[in-house]
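# sequence-free structure coming up:
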């Protein structure tokens, strides 16, 4: 630590760094214990602005300021630990992450190496974005803001100094503009106010303004007056208020960010001679933590995030303390064996070190970009064991086979879509009844199980189109605004089944939830309008005046199902309405597919399942509509519930014995999972008439 000291060294500022990093760590590890701990980053911003501003002012005054020297010093300070952590994340991710997770990590490694993490995260923040806790490099947003600030700030100060203008006026004016932009944006777009650099620059500018005041007044000497003591006490109280009172539900930064920012400014401005600064902040334990605070900041969230990924988002509890202890150890090792040798040492090696650091950072960013562009390297050897359990491509006939089939031509009318359509139909057997499966991709999934479990697979035929609810008179519009082209295809399929006497049983299966909760838009082809948005699928069946859009989706669903059943029953078909399988949360599947999964015991605590009550809530609206429709045709229509085999009284499971039975998306079963469901559906020799409503 002595090698860090220079004439202006203040141990109390290292202690203040310790306060900031400890607040952030406790917030990340135990968020309920310190809900505003994230404000520690704002304290870091002030410290950075103060220290870097002071260096720049001293060098400008001495006539020795050099941009090349400034950025060389920043590189030596920032690059070594950053490169180490980025490479460590990529190495661990190679073994622990699936392709799409590793792809996202690669993008964030490249963004971190380019100091644009805040901008990438800003663009990602949206409805479809992965939860923040599953982004191991989320915390690099603050480093991006700092380095973007230091791209502009030295140039501006050098220009102002050359023009002999007053830096304080410029700093205060820019800080006021930045703070005003923050106040304006935080109420209309909190995400932008949080991640965009201009709305956070005022905190760094505040520290720089204080540095200029101290530079002009030479006020770095110890201060012991009562005013300074009270100032230090006020500063520590403001920071304490920030980390205890703030929480993630408040509009932040906004005016709330004044608490940690002013607190840090007051503490630094009080000088190192006050009791709080001298006895508390400058104590040896606090200084030690402050000295390793930068690598500690980089390591702690990487480890906690990987821990959360491996536990499917379940609380880490005591494991968080173990991971934090590991972060402290890695931070010290990084400081001792990576940072210090590269920052200091023989002068003659400095240029070589500088060039090496820039090349290594560029190579690390390039490696992350390669992982991203290679879609997370799904074929890497580390995933070999997992790939055996994943049905990535369900069997489909070749496009030419569809086009050469006369029945297919009639149904698809020349618009077969290899990426969306599921069609299994050869020469129809004449010696026994056939079962036809209609639906979207979930129908195709169930077909795989039925065809595998059937004594004669050729007696089960599959007709369907992805993202198409298999009801007549309904089209669906995908999230990208494009029609799925469900009509006239679905109508043609239902007509074909009705006119084919060999087909005696129809199984209808679909991802009903997405049509009722706004995942895709339902649109009537009969002039009945559409339902562009809906409320939650747990909404009551009877629409209330506060949820007209949900009622619209439910009514379209009800009408389409009723018309489809009437057409099939009129043709003397027996129908099985299969409820949907449980929709596992993505975090559940992350835990299930982790390469460390075999090391974890299968139990409710490991997260490879979901509560059955949650599944029942998800399916409440669809179940009500389906049971209502089935009740109109008691002799021909039965309801089947896959939860009877996929769930027990408490949980629905993503595994069966030693096999994972869900694909990684969490809503499609693997073939093994579909076979489990199909075997239950085929459990009675007399077929569909014996299907009882599953308990």
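Structure received. All values reported here derive from a predicted model rather than from experimental measurement.

# okay, CA-based contacts and neighbour counts for the rest of this
OK.

# Give the burial count for the closest residue to residue 199 other than its chain neighbours, as a bare number.
Of all residues not flanking residue 199 in the chain, residue 182 sits nearest, at 4.6 Å (Cα to Cα, 6 or more residues apart in numbering). Using other Cα atoms under 10 Å, the number of residues around residue 182 comes to 28.

# and here's the other structure:
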């Protein structure tokens, strides 16, 4: 197959936006589409090589996998060695245990499945996963397990029938992606091969159709190639994390890539542009650059309080480029040389490499991240979430109906909780307090769901659940007390970890399914919340409103663990993890609204700041107890301290005393 410089240049157009997107640089909100460009390029190049071999009677599945091993494994092994050393040095034991599981998934080419099951690609937590980006390698390798065999077996059909068959399968995959997107099945859609295969198939179709060999006028080639570049850059600049993806929207960068591959060559303007020495140079190291950038970014984020600044990310990109150039010249190129390293040797080395990393990953998992290696994390044994979180905290289309919601511990249920994930641990702590009197409660919580009573949000079934849960509480006369709370400011302004130490000020418009034109969406949110309070009180419930919980600048596991194996200093002062000024500025809108509620006999406030913080700062640890189990959710012990210092606990004591008097 003839070498095409412009395709290496196109690789640079694919990889750089990915780096800028992951680093939050230059407003490249759709930089993730670079991976889709890579998929199309890969589908085209691999299929072109396979066609030449099949037509020449030289196809060998063994030779194909030898090429894949030479291409993929050497650079990957170097990056995994570096990332694993860094993980052992810097990661707390629970982080290292998770890293070990991801390491096993990488070398078994199943990391897309692993990260689908454990993380959302656009979540803050995902940013600190050093091997997150390997999901795309897994998708490719899963595709190439069956595609070469399929192509060789179906070659007898003739090229036209084969094109029709692959096109049909590709369309089915695209339709499946669109269906999953419409059903808000975001993570499965993003990570798994069934909704990604069509992109590789479209690249394969370019090779099978052979458009670039057709007799097409130079003007048409210029226009079509230019259109392709415009489509890619449009996607890079105007897509964002709210764009349904993959879906029909993904056709824009995919078709753009197909147009460039099909109609741009060394004689066209776009072809000459992409053949520029600098772009080709970046394209040549693009695989190593893609491999190196995420571990560097992840450890930078992991060991920085708040989001690292743009200058740090630019330095990180420079470091990644230097390491990538070294890896390309001294690892990738030598291993591609068949004269230097035989097929037998490459398979032996590949097997040994996979075996070593499997043992390392399994050891890290079964030895619980090698506890004691980094010094015993302080208070981490108290950073526990509710045992009821997995079974009682619901989400998605198959949510737990309110009438089937959990009730615990006692059978006499006069209390209920209602809210999002921030209410889960306070609910469990409340249940423990009630259990002293053989009382129980009803647990109603929905993950990431705001008080969407009067508006729709981009979270499957959230609004439906809120309405059903409220109606159910209104109809239950036995329920006399309701603990109500949400993570207000995160929905209204964005996550604090994405911005700290700055105050988030994101527009919530993308959170609403059908935002009213010119409406103040934060006021819409508040009106809905206050209506929930009003209706609960109108149905003779005593309501306890949970105010915003102070948020940490880092995950609690990082906060209480030594910075590295070389010392005992923690990343932050555990007694003053965040400032009171940050708390009040962050929650200014919702605090003003909550303070204006008509508190009295049937409406009480529970204020975490007043109970857990002092005038200057809020701690991560209090009374030798970790107050959180992550960066914003209270631990069970933290929730217990909160409730014991609140009006709710005082009311419980009075109720108990009254019952004892009556006895």
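Cool, got the structure. None of these values were measured; they are calculated from a predicted model.

# thinking again about what came up before, how close does the residue nearest to residue 199 of structure 1 get to residue 44 of structure 1?
Residue 182 of structure 1 sits at a distance of 18 Å from residue 44 of structure 1 (criterion: Cα to Cα, to the nearest Å).

# Ok, residue 217 of structure 1 next?
24 Å.

# before we move on, what about residue 542 of structure 1?
Residue 542 of structure 1 is 53 Å from residue 44 of structure 1, by Cα to Cα.

# Compare these two and say which is more crowded by neighbours.
residue 44 (27 against 12).

# The more buried one and residue 17 touch, don't they?
Yes. Contact criterion Cα atoms under 8 Å: residue 44 of structure 1 and residue 17 qualify, at 6.7 Å.

# Could you tell me which residues touch both of these two?
Counting by Cα atoms under 8 Å, 6 or more residues apart in numbering, residue 44 of structure 1 and residue 17 have no contacts in common.

# Show me the strands in structure 2, by range?
407-409, 412-419, 439-445, 481-485, 542-546, 578-579, 603-606, 617-618, 621-622, 625-626 (DSSP state E).

# for the ones you listed, which one ends up most surrounded?
With neighbours defined as mean count of other Cα atoms under 10 Å, the strands of structure 2 peak in mean count at strand 439-445, which reaches a mean of 26.

# got the angle for it vs strand 412-419?
Strand 439-445 of structure 2 runs at 20 degrees relative to strand 412-419, counting by axes from the mean of the first three to the mean of the last three Cα atoms, to 10 degrees.

# Report the contact partners of the counterpart of residue 103 of structure 1 in structure 2.
If you follow residue 103 of structure 1 across to structure 2 using TM-score structural alignment, you land on residue 97. Residue 97 of structure 2 sits next to 364-365, 368-370 when contact means Cα under 8 Å, 6+ apart.

# and what of residue 533 of structure 2?
Each residue near residue 533 of structure 2 by Cα under 8 Å, 6+ apart is listed here: residue 543.

# Mind doing that once more with 10 Å?
470, 482, 484, 527, 541-545, 597, 603 (Cα atoms under 10 Å, 6 or more residues apart in numbering).

# what do you get for residue 325 of structure 1?
With Cα under 10 Å, 6+ apart, residue 325 of structure 1 has these contacts: 300, 319, 331.

# I'd guessed the last one sits against residue 297; true?
Yes. Counting by Cα atoms under 10 Å, residue 331 of structure 1 does reach residue 297; the two are 8.3 Å apart.

# quick one, which of those two is more surrounded?
Remark: of residue 331 of structure 1 and residue 297, residue 331 carries more neighbours, 26 against 21, as counted by other Cα under 10 Å.

# Distance check, the counterpart of the more buried one in structure 2 against residue 310 of structure 2.
Residue 331 of structure 1 maps onto residue 324 in structure 2, with residues paired by TM-score structural alignment. Between residue 324 of structure 2 and residue 310 of structure 2 the computed distance is 21 Å (Cα to Cα).

# measure stretch 24-42 of structure 2 end to end?
Start-to-end, stretch 24-42 of structure 2 (Cα to Cα) is 26 Å.

# can you check stretch 342-355 of structure 1 too?
End to end - Cα to Cα - stretch 342-355 of structure 1 spans 11 Å.

# Pull out the buried positions in that stretch.
342-343, 350, 353-354 (16 or more other Cα atoms under 10 Å).

# Go through those residues and flag which are in helices.
Those of the buried residues of stretch 342-355 of structure 1 mapping onto helices are 342-343, 350, 353-354, per DSSP state H.

# Look at the counterpart of residue 350 of structure 2 in structure 1 and say how many residues are nearby.
Aligned by TM-score structural alignment, residue 350 of structure 2 pairs with residue 357 of structure 1. Residue 357 of structure 1 has 20 neighbours, counted by other Cα under 10 Å.

# do the same with residue 9 of structure 1
13.

# Kindly report the same for residue 605 of structure 1.
The burial count for residue 605 of structure 1: 11, using other Cα under 10 Å.

# I'd like to check which residues are in contact with it.
By Cα under 10 Å, 6+ apart, residue 605 of structure 1 lies in contact with 311, 314.

# same check, this time on residue 91 of structure 1
Contacts for residue 91 of structure 1 (Cα under 10 Å, 6+ apart) come out as residue 85.
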